[in-house]
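# okay, predicted coordinates and the sequence, questions at the end:
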Amino acid sequence: MTASMQDNLRYWRTSLADGALGEGKFTRSDRKRFVEIPTAALKTGLLPEEVLDQVFRGQTSVKAVAIRFWPLITARKSSHGAARAGGLPDIVAPVVTEATVDRGGQITPLRNALARDLLTPLLSGEFAIGSVDALDAFLTETPLPDMSGDDAWENYLGHCRKMVDAVSHGWPRGDADYQPIGSGFLELAEDANATVRAILDLYDKLLAEQPDTPLLKQIAQPELTVADPDHRIEQEFSRRLGHSNPNFPLAQQQRQVLAWLDASAPGEVIAVNGPPGTGKTTMLLPAVAGLWVRAALRGEVSPESWRRRLHGEPPLPRHLA
């Protein structure tokens, strides 16, 4: 595995990990999407009945649900009853916790971090309270404590405070723009979290073991080539058995793609790139028409089923593989 390929993998891993850290800047209207956690529940880790009703709504058979919550919410200070201008976020919630909550209301934290959009490096002028490097150093030295003991919630709150202090000591104490509101935010977590973790593990494995990965090499380190159309490939064009349009011929590049498709072996990937309106869908329909005729001749699938697949084909995206 080349050094540049490893750099690409590290960049992809970092980008994915950054996205998994979640967000910590919100507008006032964003509050509508969250379930608010009252102050008493933040102190004990037990959700009241009215919050549990919202969390388990429609979840009749499950014993616990995955949640994401923000235990420290700060709001932009008002000046003489009006919100201040200046472009700062309305709400800043630095700590993002992934957890489960059971039907008894007990929150069990599983992962604790700070929102990536509050940590440098960021775009110039963006509000931040600290750096990613400081967070990484803290989490390396001080991972989330075990959450199974009687003092688990107290340990969790201590971890939150130490984590914020590690990037911005004492924040938001002394901040001229923000003050805590006393409650927290909660939302149901998406199922994507486990998928993200599995992909991060795969990146780590590839970087550690550096196996031979021909397909990954094509994606992570493609060769930039500019080639003229290969007219020899169109000698295979006679193998095509169907076409979808009796009125308009194919353009040269469309014929090239169809010829490559017909000459390709099972499992090969042919990428077709182009902006909207350059004939990707028009090119694909004759390809399917050829498959339709060939399959019908072999008795593998009825032409009627292929006709249904061809009918109403939606526009294709910019990249077709």
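Looks like it arrived, so ask away.

# drop to CA atoms for contacts and neighbour counts, all remaining ones
Will do.

# can you show me the strands along the stretch 1-150 of the chain?
According to DSSP state E, counting those that start in this stretch, the stretch 1-150 of the chain carries its strands in the segments 25-26, 35-37, 64-70, 74-76, 78-79, 82-83, 91-92, 95-102, 107-114, 119-120, 130-131.

# distance between the fourth one and the chain's centre?
Mean C-alpha position of strand 74-76 versus that of the full chain (Cα atoms, centre = their mean, to the nearest Å) differs by 27 Å.

# about what we covered before: closest to residue 44 out of the strands of the stretch 1-150 of the chain?
Distance to residue 44, taken as Cα to Cα, is lowest for strand 107-114 among these, at 9.2 Å.

# so which elements touch the closest one?
Judged by 3 or more Cα pairs under 8 Å, 6 or more residues apart in numbering; DSSP states H and E, strand 107-114 is in contact with strand 95-102, helix 152-167.

# structure two is appended below for comparative analysis:
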Amino acid sequence: MNKKLLKYWKNCLLDAEWSNSMFYKEPRVTLAFEDRMPESIPEEDIELLFPDGREDGKKCKVRIAPCVLLPEYENGKPIGKMFPEYPFFITATLGPDGSLQLPENPMDRVPMFVRKFLSPNAKDDRTLASLDEVDSLLSAFKTDVATEEEYWKACEALFRKATGMTFAEMNYPDQPEMVITKAPVTGMAQNILRLYDKLLDCKEDLPLLECLTRCECEPSLPLPARREIYANKRHLAQMSSDFPLSVSQRETLAMYTHPRGSRIFAVNGPPGTGKTTFLQTVIANRLVHSVLTDREPELIVASSVNN
């Protein structure tokens, strides 16, 4: 099994989970920089962060950008981005009274570097540290802190080890600041990330996954002849006769049932082109095949990314 590819897929998912692309679109509060976590957010600023209001008594997660990458100039012209960028975030809990507290979940206490600033990265992006170095530091980061002060110092110590700079040094020289926004909704990918971890630790052979991660092209099958499409002996059933299969669906089924077909079969198309109807036909086909061959029905698992 190609574990390098699995790790790459996991890291891509992590990057998407922790992307800061929405940061610039969210309402934000700018506070004067302090060498510690701010104690609270003024009530009028909370209303700015949560224009639709907050549930009474409910705590919310926010994230703090304690440093800023300023635009760089050469010969009077900007190099790269012309606006400030925020490369590092610390999560905090916003209490009902506006106080900023230590996150209750230890996993939320792990600070976050924005991936684009870690090498290897695009040549136009600025580099603060290497991904391997940051991964090593984050793996050793201790979340069992007792106070907000300890938490802040631990986050800055990690940042300094990775970049060689403090929060104040990577900031506006005259009026350093920190920016606070609502924390993005994360955790949606946690089950998939845990699955990746299990697969990476697995010592058993996983034939289907081996087939998926094999970096080789499967031999292309020719488009079936007209007779194979319309008189497909391996087309045993379909879910309903209300919607007969279209030409493209019949062609796809003929490819799927071909004896030399791959163990992994991908079908894509715009909404409304019959992918679900095709899938129903595949399921009906497999069930009838089990009956005709006097075998136990196969275990069929269905999954969706959007419902």
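Yep, it's here. Every value quoted in this text rests on a predicted model; they were computed, and no experiment measured them.

# hmm, back to that, among the helices and strands packed on strand 107-114 of structure 1, which is nearest residue 197 of structure 1?
Closest among these, using Cα to Cα: strand 95-102, at 12.6 Å.

# after the helix or strand containing residue 202 of structure 1 comes which helix or strand?
Using DSSP states H and E, residue 202 of structure 1 falls within helix 192-209. Downstream of helix 192-209 of structure 1, the next assigned helix or strand under DSSP H and E is helix 214-220.

# packing partners of that following helix?
Using 3+ Cα pairs under 8 Å, 6+ apart: helix 214-220 of structure 1 touches helix 3-20.

# helices or strands up against the helix it packs on?
helix 192-209, helix 214-220.

# can you redo the ones you listed as CSV with distance to residue 95 of structure 1 and mean neighbour count?
Converted to CSV, these look like this (distance: least, Cα to Cα, whole Å; neighbours: other Cα atoms under 10 Å):
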stretch, distance to residue 95 of structure 1, mean neighbour count
helix 192-209, 17, 13
helix 214-220, 34, 12
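
# need these in CSV with distance to residue 258 of structure 1, can you?
Formatted as CSV, the helices and strands packed on helix 3-20 of structure 1 follow (distance: least, Cα to Cα, whole Å):
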stretch, distance to residue 258 of structure 1
helix 192-209, 34
helix 214-220, 22
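
# between these, which gets nearest to residue 160 of structure 1?
helix 192-209 (20.6 Å).

# circling back: columns mean neighbour count and distance to residue 117 of structure 1 on top of the helices and strands packed on strand 107-114 of structure 1, output as CSV?
What follows is these, written out as CSV (neighbours: other Cα atoms under 10 Å; distance: least, Cα to Cα, whole Å):
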stretch, mean neighbour count, distance to residue 117 of structure 1
strand 95-102, 21, 11
helix 152-167, 18, 13
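
# quick one: closest of the ones you listed to residue 189 of structure 1.
Across those, closest to residue 189 of structure 1 is strand 95-102 (Cα to Cα), at 7.7 Å.

# give me the residues contacting the closest one.
21-24, 63-72, 107-115, 160, 164, 189 (Cα atoms under 8 Å, 6 or more residues apart in numbering).

# repeat for stretch 185-203 of structure 1
Here stretch 185-203 of structure 1 makes contact (Cα under 8 Å, 6+ apart) with 9-10, 13, 16-17, 20, 31, 33-37, 55, 65-71, 73, 98.

# which of those are buried? Put it as a ChimeraX command.
Filtering the contacts of stretch 185-203 of structure 1 down to the buried ones (16 or more other Cα atoms under 10 Å) takes a single ChimeraX command:
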select :9,13,17,20,35,36,37,55,65,66,67,68,69,70,71,73,98
